[in-house]
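1. from the sequence below, what's the structure:
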Amino acid sequence: MTGLLSDPWFYAAAIPAVILVGLSKGGFGGAVGFVGVPLMALAMPPVQAAAILLPILCLMDIVSVWTWWGVYDRKMLVDMMPGAVMGIGLGWLTAALVTEEMVRLIVGAVALIFVLRWLYLQFRHGADHAAAPNRVAAAFWGPVAGFTSFVAHVGGPPFQVYALPIRLDPKVLSGTSAIFFAATNALKLVPYFALGQFDTTNLT
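-> As a prediction, the model looks like this:
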């Protein structure tokens, strides 16, 4: 791992990945941030790639929560956060027990699924009425968001699958999303630390 900092392929993958994640967090790049971990996984183990990005994401979350402070939907957070915690736990278990190749396969599959979903949505006309909040749906998409957030920092698409049809005010949706992912990313610090990923090399 110490050779990582002298590997030009690391910088070739990490620099554009961090820029794309930053653009996505800032709202300019849409969903392009989901390529961050898969791109970095070309040059290093995917769990290490996710661990390197996590502190950066936490700093971005502070700005997001500050920007949207006090504007959020409490019910959506209450319905989705317990499942997200379960999803993070499942992601932790997956990263601890399966091989690096299997984690790489999961990260690739998650990225591919969300690309295909994006393509599908380009040709699909949405419903013209808002959906009602649904605890059953939240109990499904919350864990999915937590799991995909843990393994590849791509919890946004599952969160949006549940949240967008409810058609909250855009500011309320942004504030709710900011709090949701600030909380999940902060929780992820514990398992990533337990996995030994916050060593000198990764933090540097």
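2. switch to C-alpha atoms for all contacts and neighbour counts from now on
-> OK.
3. what ranges does the chain have for its helices?
-> Using DSSP state H, the helices of the chain run over residues 8-25, 36-40, 46-67, 74-97, 100-122, 135-152, 156-163, 170-194, 200-203.
4. just name the most buried of those helices.
-> Mean neighbour count (mean count of other C-alpha atoms under 10 Å) peaks for helix 36-40 among the helices of the chain, with a mean of 26.
5. run through who's touching that helix.
-> For helix 36-40, the external contacting residues (C-alpha atoms under 8 Å, 6 or more residues apart in numbering) are 10, 13-14, 17-18, 20-21, 46, 49-50, 53, 107-108, 111, 152-153.
6. can I get the helices of the chain in JSON lines including distance to Asp128?
-> As requested, the helices of the chain are arranged in JSON lines below (distance: least, C-alpha to C-alpha, whole Å):
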{"stretch": "helix 8-25", "distance to Asp128": "27"}
{"stretch": "helix 36-40", "distance to Asp128": "33"}
{"stretch": "helix 46-67", "distance to Asp128": "30"}
{"stretch": "helix 74-97", "distance to Asp128": "21"}
{"stretch": "helix 100-122", "distance to Asp128": "15"}
{"stretch": "helix 135-152", "distance to Asp128": "19"}
{"stretch": "helix 156-163", "distance to Asp128": "15"}
{"stretch": "helix 170-194", "distance to Asp128": "17"}
{"stretch": "helix 200-203", "distance to Asp128": "47"}
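7. another sequence for comparison is provided below:
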Amino acid sequence: MELDITFFAFAIPAVLFAGVSKGGFGSGAAFAAAPLLALILPPAQAIGLMLPLLMIMDVTALRAFWRRWNWPVARVMMIGAVPGVVLGAGLYSVANADVLRFLIGSVAIGFVAYQLARARGWLRLEGRRPFPGAGYFWGGMAGFTSFISHAGGPPAAVYLLTRGLDKTTYQATTVLVFTAINLYKSGFYFALGIFTADTLWAGVFLVPVAFGGVFLGVWLHKVVSEKFFFGITYVFLTITGAKLIFDALT
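-> Sure thing, here's the model as predicted:
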């Protein structure tokens, strides 16, 4: 991994996306980091670079929302996430880089489709009664997609939005669930060699960017429309996802 101008030209915006989202603005935008980095790095390095930075952000957010979560809801999802993470690790161990690029690109396109469907009212989750075992199922889906590309937000939201949580409880529960999922992932990342000396060293340079992104998210929340921000994010993710799928297939 060369820490050159090209690397930082992609890595800094990627980490800023994640930090801005963790700062409470543009929830879900953190997922944009992995597809962006996967354009210039092997997928394993892209996700390996981001996980320690996301865990640092998790700790900061966890302190801010301490004990404001819904424990029964979080517990079910955290238990369900375990087999999802194991499945993700199993797939990673047998898949090549192009398969991972295709998966990251597909999840990026799917993320945009999910958000647009909700924004246009085609998909309404609030107030719906979940099926038996839904928390375990969607927790597993969140664990799997989070392992592959740090994209567990949409599956988690499908379940959390049916629970009638207020905004603060929803955010706190999300933070707790993904703090646990990222801890699960870290052990497998070490075992599978996804963490390397290069990714950890590169991450050191990006820690200030991560914190800066969190503070930027707080500021953007006050001065910029989330609709405008998401519009840019969706266009970016569509282009990036399509490019990753094209690269994987060709």
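8. if we can go back for a sec, Phe181 of structure 1: which of the contacts of helix 36-40 of structure 1 is nearest?
-> Nearest to Phe181 of structure 1, judged by C-alpha to C-alpha, of those is His153 at 9.6 Å.
9. could you find the counterpart of the closest one in structure 2?
-> Mapped onto structure 2 by TM-score structural alignment, His153 of structure 1 lines up with His150.
10. list the contacts of the closest residue to Phe17 of structure 2 other than its chain neighbours.
-> Nearest non-adjacent residue to Phe17 of structure 2, counting by C-alpha to C-alpha, 6 or more residues apart in numbering: Ala30, 5.4 Å away. Contact analysis of Ala30 of structure 2 by C-alpha under 8 Å, 6+ apart lists 15, 17-22.
11. hang on, the earlier thing: and the contacts of helix 36-40 of structure 1, which two are the farthest apart?
-> Phe10 and Ala111 (19.9 Å).
12. which position in structure 1 aligns with Phe31 of structure 2?
-> That one, Phe31 of structure 2, aligns with Phe34 by TM-score structural alignment.
13. what's the answer for Gln45 of structure 2, then?
-> Under the alignment (TM-score structural alignment), Gln45 of structure 2 maps onto Gln48 of structure 1.
14. and the closest residue to that match other than its chain neighbours, how close does it get to Gly87 of structure 1?
-> Spatially, and ignoring its direct neighbours in sequence, Gln48 of structure 1 is nearest to Gln197 (6.3 Å; C-alpha to C-alpha, 6+ apart). When distance is defined by C-alpha to C-alpha, to the nearest Å, Gln197 of structure 1 is 19 Å away from Gly87 of structure 1.
15. before we move on, what about Pro16 of structure 1?
-> Pro16 of structure 1 is 28 Å from Gly87 of structure 1, by C-alpha to C-alpha.
16. the residue most distant from the middle of structure 1, which is it?
-> Asp128 (28.3 Å; C-alpha atoms, centre = their mean).
17. if we can go back for a sec, quick one: closest of the helices of structure 1 to Met1 of structure 1.
-> When the helices of structure 1 are compared by C-alpha to C-alpha, helix 200-203 sits nearest Met1 of structure 1, at 6.9 Å.
18. and the closest one, which stretch of structure 2?
-> Using TM-score structural alignment, helix 200-203 of structure 1 pairs with 197-200 in structure 2.
19. residues contacting the matching stretch, please?
-> Where contact means C-alpha under 8 Å, 6+ apart, the residues beyond stretch 197-200 of structure 2 that reach it are 1, 45, 48-49, 52.
20. pretty sure Ala84 of structure 1 contacts Thr148?
-> No: with contacts counted by C-alpha atoms under 8 Å, Ala84 of structure 1 stays clear of Thr148, the gap being 9.7 Å.
21. pretty sure Gly175 of structure 1 sits against Val71.
-> Yes: using C-alpha under 8 Å, Gly175 of structure 1 makes contact with Val71 at a distance of 5.2 Å.
22. so who does Val177 of structure 2 touch?
-> By C-alpha under 8 Å, 6+ apart, the neighbours of Val177 of structure 2 are 74-75, 77-78.
23. which of those residues are retained in structure 1?
-> Retained in structure 1 (both residues aligned by TM-score structural alignment, their matches' C-alpha atoms under 8 Å) from the contacts of Val177 of structure 2: 74, 78.
24. could you dump the contacts of Val177 of structure 2 to CSV with distance to Phe205 of structure 2?
-> What follows is the contacts of Val177 of structure 2, written out as CSV (distance: C-alpha to C-alpha, whole Å):
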residue, distance to Phe205 of structure 2
Ala74, 33
Arg75, 34
Met77, 33
Met78, 31
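25. nearest to Leu62 of structure 2 among the contacts of Val177 of structure 2?
-> Ala74 (13.3 Å).
26. could you measure that closest one against Gln171 of structure 2, distance?
-> Counting by C-alpha to C-alpha, the gap from Ala74 of structure 2 to Gln171 of structure 2 is 11 Å.
27. next: Gly135 of structure 2.
-> For Gly135 of structure 2, the distance to Gln171 of structure 2 equals 16 Å [C-alpha to C-alpha].
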